[in-house]
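Q: Pasting the sequence and the predicted coordinates here, then a few questions.
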Amino acid sequence: MGIKSMVKAFVAVKTIEKIDFWVNQGRIPRLFSRPFAMFSLFSKRIQYSVKNDVLSGLTVALALVPEAVAFAFVAGVDPLVGLYAAFMVGLLTSIFGGRPGMISGATGAMAVVMVALVAQHGVEYLFAAVVLTGVIQMLAGILRLGMFIRMVPYPVMLGFVNGLAIVIFLAQLGQFKVINAEGIRVWMSGATLYWMLGMVFLTMLIIHYLPKLTRAIPASLVAIVAVTGLVILLDIPIPNVIDYVRGESGDPTATLAGGLPTFAIPAVPLTMETFKIILPYALILAAVGLIESLLTMSLIDEITETRGNGNRECLGQGIANFTTGLFGGMGGCAMIGQSMINIKSGGRGRLSGITAAIALLLFILIGSRWIEMVPLAALVGVMFMVVLGTFEWASLRMITKVQKSEIFIIVLVSGITVIADLAIAVIIGVIVSALVFAWKGAKRIDAKTEINTTGSKIYHLSGPVFFGSIHNFQDIFSPAEDPDDVIVDFMDARVYDHSGIEALDKLADRYQRRGKTLHYRHLSQECKGLLHKAGDLVEVNLIEDPDYKVANPSLSVNP
């Protein structure tokens, strides 16, 4: 390399580093810095390994196949619709998303929402709904709604993780069923069941013990290849991927082979009636997809001790679903199971997700006959290890060490995740957590009283004044028994909402009716802002301690 080339390369790197610094300082909007953000993939700050990402991506691709097929059947569409979604969503979120190393694809949480739409209006309406879902998710990213994931309490996160682990486990149990002579799906028995359990156990042993010997190759990939070779070599009578596909579809000639996804605008009428049909589904799909993706991102952040970008992830998910709907895919979001496989196998960069997506496409185009030979036992064993690694076993030890309300929230969210829906579980968990917080906050309001040298009674208030504590706040005071001049000191208290402001106004009215004067002292600036905004709706007397000298005449109204 010549001197000029070296200088140009050095200047380019320094320019990108400077732009990245300006973005972090808020001097350049991140929207305009998007082209430069991809260079962070190769930053020294990220522990990045091409070999680990490629091998991990191949492992994930193998695990994606039965999941994508299964969720396509759940949604009532062709298996290739699920496989195309897994490819396109996985590829685009890996490139544009905000969490390197996270795997996205067709998911059960979104598939269950699609069933009714497909059954009533057909698959073309599904594609249109997925396109609209992408638009909604992109708007969420532009409006920076990804930041609200920080509001999810830790007990809700634990419930989410434990619930998904249980869901993944229960989903694998379906692989222990076979089609009998009458065409009915029944549980395995006899030699087939014993061989299936044995191969599952062997897969789990390899994944558990191989890393103790070497980490050069992902243990999950070695386990899948080894068990597949053993089953083929010994001709062990257990079902493989193609057996599952043909059993679910009822077509003995079904195959995973297919061509490239093709661009096609959904064949639906471009009318307001169509918009009214797909909008409710698109809103639910967008919410479910973002909640699952952002919570999975938070989990990976914790495991890798890095920080993803929630707003960029919303944008990436939106781009992926918008594109997928135009190429005949069913849409998707982050997959916690495959993401955990990727992270545990050493995948950290965007290349791992890109590799998984491209490998999946190659399976469809030229390698379907090899993938169809993979025994389900190997994939079930991998997913069982994901379950063991995902479930927060520490939460069981917390039962006697934390408050009962937090244990209730964990169990509640886990249960709803299993029996209903992830989005519903998280929303209910956040609401219950907020109510518990409000209940506890309402009981923390208290006051100490004293009579000063001028005969005024001073209430030294402590605790939050908000909608949940206003009744306890009112009960603290005794207007009938208090002297003519009363001071309420808010040095150790805060007013948080308009309900609190109304409580101040009503308390002042109680003293006014008795011809007594009530003063409020040391109100926070936020509270003064609320009072100023309320204007003539609220009349109170404000005084300040002489040492503070920050009296605000515009906020003082004599009764």
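A: Okay, I see it.
Q: switch to C-alpha atoms for all contacts and neighbour counts from now on
A: OK.
Q: Now tell me what touches stretch 427-447 from outside.
A: 152-153, 156, 405, 409, 412-413, 459-466, 468-470, 472-473, 476 (C-alpha atoms under 8 Å, 6 or more residues apart in numbering).
Q: do that again at 6 Å, thanks
A: 156, 413, 459-463, 468-469 (C-alpha atoms under 6 Å, 6 or more residues apart in numbering).
Q: Find the pair from these with maximum spatial separation.
A: Pairwise distances among the contacts of stretch 427-447 were taken by C-alpha to C-alpha; the largest, 41.6 Å, belongs to 413 and 459.
Q: okay, pairing it with this:
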Amino acid sequence: MFDLFTNRDSNVKNDVLSGITVALALVPEAVAFAFVAGVEPMVGLYAAFMMGLITSAIGGRPGMISGATGATAVVMVALVSQYGIQYLFAAVLLAGLLQIMAGIFKLGKFIRLVPYPVMLGFVNGLAIVIFLAQLGQFKFVNELGQSQWLQGSMLYIMLGLVALTMAIIYFLPKLTTAVPASLVAIISVTLLVHGLDLDARTVIDFVRDIVPAEQKATVTLAGELPTFSIPMVPFTWDTLMIILPTAVILCLVGLIESLLTLTLIDDMTNTRGSGNRECIGQGVANTVNGVFGGMGGCAMIGQSMININSGGRGRLSGITAALVLLGFILFAAPLIEMIPLAALVGVMFVVVIGTFEWASFRIIRGVNKEDAIVLFLVTAITVIADLAIAVVVGVIVSALVFAWKHATHIAAKTHTDNDGWKVYELDGPLFFGSVSYFKDLFDPANDPQDVVIDFNESRIWDSSGVDALDSLADKYEALGKKLHIRHISEDCRNLLHKAQKFVEMNVNEDPRYRVATDQLD
């Protein structure tokens, strides 16, 4: 329905305009997640600025947006409530150092091993979480301090403005793509609300609803530049034991969400980011947050999708978003406070529609029941519990299913074609566990002059599989025989050395999948 993911090439204009759009959408979520974590709004806004700027500049995925997120905010609650915000800064600092170590030791490649049903469940679960989060904007706090749903004219105005925002985003690209539709929608709805003096809730109304009663009259989104300060905690073993559990969870949750978002954007844009570089980028950003008074965070799938939809492909888009957000904090807070929540909700609803993998309903009919169970399981756990838990559970269940179903390892059917070539039709995955069985399938000494290895029903999952194919090609070449390799992905072709010249490309039939390896990450 909505053309969420465009194929426009990255350029300065698209990156700058999409960055401005993203900056507008960052404000309410950064504030909301700050209160989820139990800290002041400015701590969340500082985190959104620093995370966005640093990861965009040195991270492994141009076009991906990072900031304060709900997934990391919920991890912080207990530490802040029990020990205070200085211990949170120390935990964020330690989490950043752990993430840097993950990148140095090249652990980012393992995200490539996340099974496809888990990815589908992750995407669908996040879409549902984003949708449910927007429903909170249809509530307000009354005079008694109680939260209640909008009613009457306020509800109708809210719904109408949301629908108008979505309509602009849908129809404007059919007329022109000169400016991001999301940015036009936000500006248009803001002008309409204030021009007609409509009774619509704005960003500052949202902020006032979630701050303590004594702060409502004076609350503002205006602030100053973040300042350097070492976390004021005792540098002792006891302190380390207090912050270590939170830091480890922050590290894992942040990396899982960031690397899965990276993989998702890779698939949407038909490009490839560097998982290991993203680990380092996220780590540096969180480390800086720890010494500049930010709550840290990770990649934000909603804002990343807004960026992609608005044409942002390069690093400049994320850098622009961060700098514009800082500009809002320092100079233009009153303008941001005027933006109707309905405009931001409409933008996020479009993100939900574009993010949800609607094809999964059709896919379920064609896949085996085990994959369908994993898909639903990951989706449900993402919504009910936590994204990181959902992915870990999904990977474990998928691994158990995989081990059970592939206990017999890899196999091959052989036949001789009309040209006298011997064809090996492989069936099963080629990875570190099946390499020895793969080698036993072939008989280079007795095979004819031309041999075909067809991977149409098989996939190469890791560098061990690539090395095994290279080694096999070396054996056939040493015997003066010609090898023909068919139906492998572009990643596999790029990783092959001796066997690369034997690969026969077929653009229409060759599969597209990633290989877990340090060489490409």
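A: It's in. These numbers were taken from a predicted model, which means no experiment stands behind them.
Q: residues in structure 1 aligned with the lengthiest strand in structure 2?
A: With secondary structure taken from DSSP state E, structure 2 has its longest strand at strand 450-460. Residues of structure 1 offer no counterpart to strand 450-460 of structure 2, counting by TM-score structural alignment.
Q: Check stretch 105-112 of structure 2 too.
A: Structural correspondence for stretch 105-112 of structure 2: residues 143-150 of structure 1, per TM-score structural alignment.
Q: Mind listing what's buried along the matching stretch?
A: Buried residues in stretch 143-150 of structure 1, counted by 16 or more other C-alpha atoms under 10 Å: 146, 149.
Q: quick one: which of the contacts of stretch 427-447 of structure 1 is nearest to residue 12 of structure 1?
A: Closest to residue 12 of structure 1, out of all of those and judged by C-alpha to C-alpha, is residue 156, at 44.3 Å.
Q: what's the neighbour count on the closest one?
A: 27 (other C-alpha atoms under 10 Å).
Q: tell me which element it falls in.
A: Residue 156 of structure 1 is part of helix 154-173 when elements are defined by DSSP states H and E.
Q: what's the mean deviation for that helix versus structure 2?
A: The superposed helix 154-173 of structure 1 is, by mean C-alpha distance after the TM-score superposition for structure 1, a mean 0.4 Å from where its aligned residues fall in structure 2.
Q: helix or strand right after that helix?
A: strand 177-179.
Q: Onto which residues of structure 2 does that next one map?
A: The aligned range for strand 177-179 of structure 1 is 139-141, by TM-score structural alignment.
Q: Which stretches in the stretch 151-300 of structure 1 count as helices?
A: In the stretch 151-300 of structure 1, the helices defined using DSSP state H, counting those that start in this stretch lie at 154-173, 190-213, 219-234, 241-249, 272-304.
Q: now the stretch 301-450 of structure 2
A: 301-309, 315-330, 333-337, 341-355, 360-366, 369-384, 387-405, 435-440.
Q: Pull out the buried positions in the shortest one.
A: Of the residues in helix 333-337 of structure 2, 333, 336-337 count as buried by neighbour count, 16+ other C-alpha under 10 Å.
Q: quick one: contacts of it?
A: 203-204, 221-222.
Q: Counterpart of residue 387 of structure 2 over in structure 1?
A: In structure 1, residue 387 of structure 2 lands on residue 422 (TM-score structural alignment).
Q: Equivalent analysis for residue 295 of structure 2, please.
A: Matched across to structure 1, residue 295 of structure 2 falls on residue 330, judged by TM-score structural alignment.
Q: among the helices of the stretch 301-450 of structure 2, which is the most enclosed?
A: helix 301-309 (a mean of 27; mean count of other C-alpha atoms under 10 Å).
Q: Quick one: average offset of it versus structure 1, please.
A: Helix 301-309 of structure 2 sits 0.3 Å off on average (mean C-alpha distance after the TM-score superposition for structure 1).
Q: Against which helices or strands is that helix packed?
A: Contacting helix 301-309 of structure 2 under the criterion 3 or more C-alpha pairs under 6 Å, 6 or more residues apart in numbering; DSSP states H and E is no other helix or strand.
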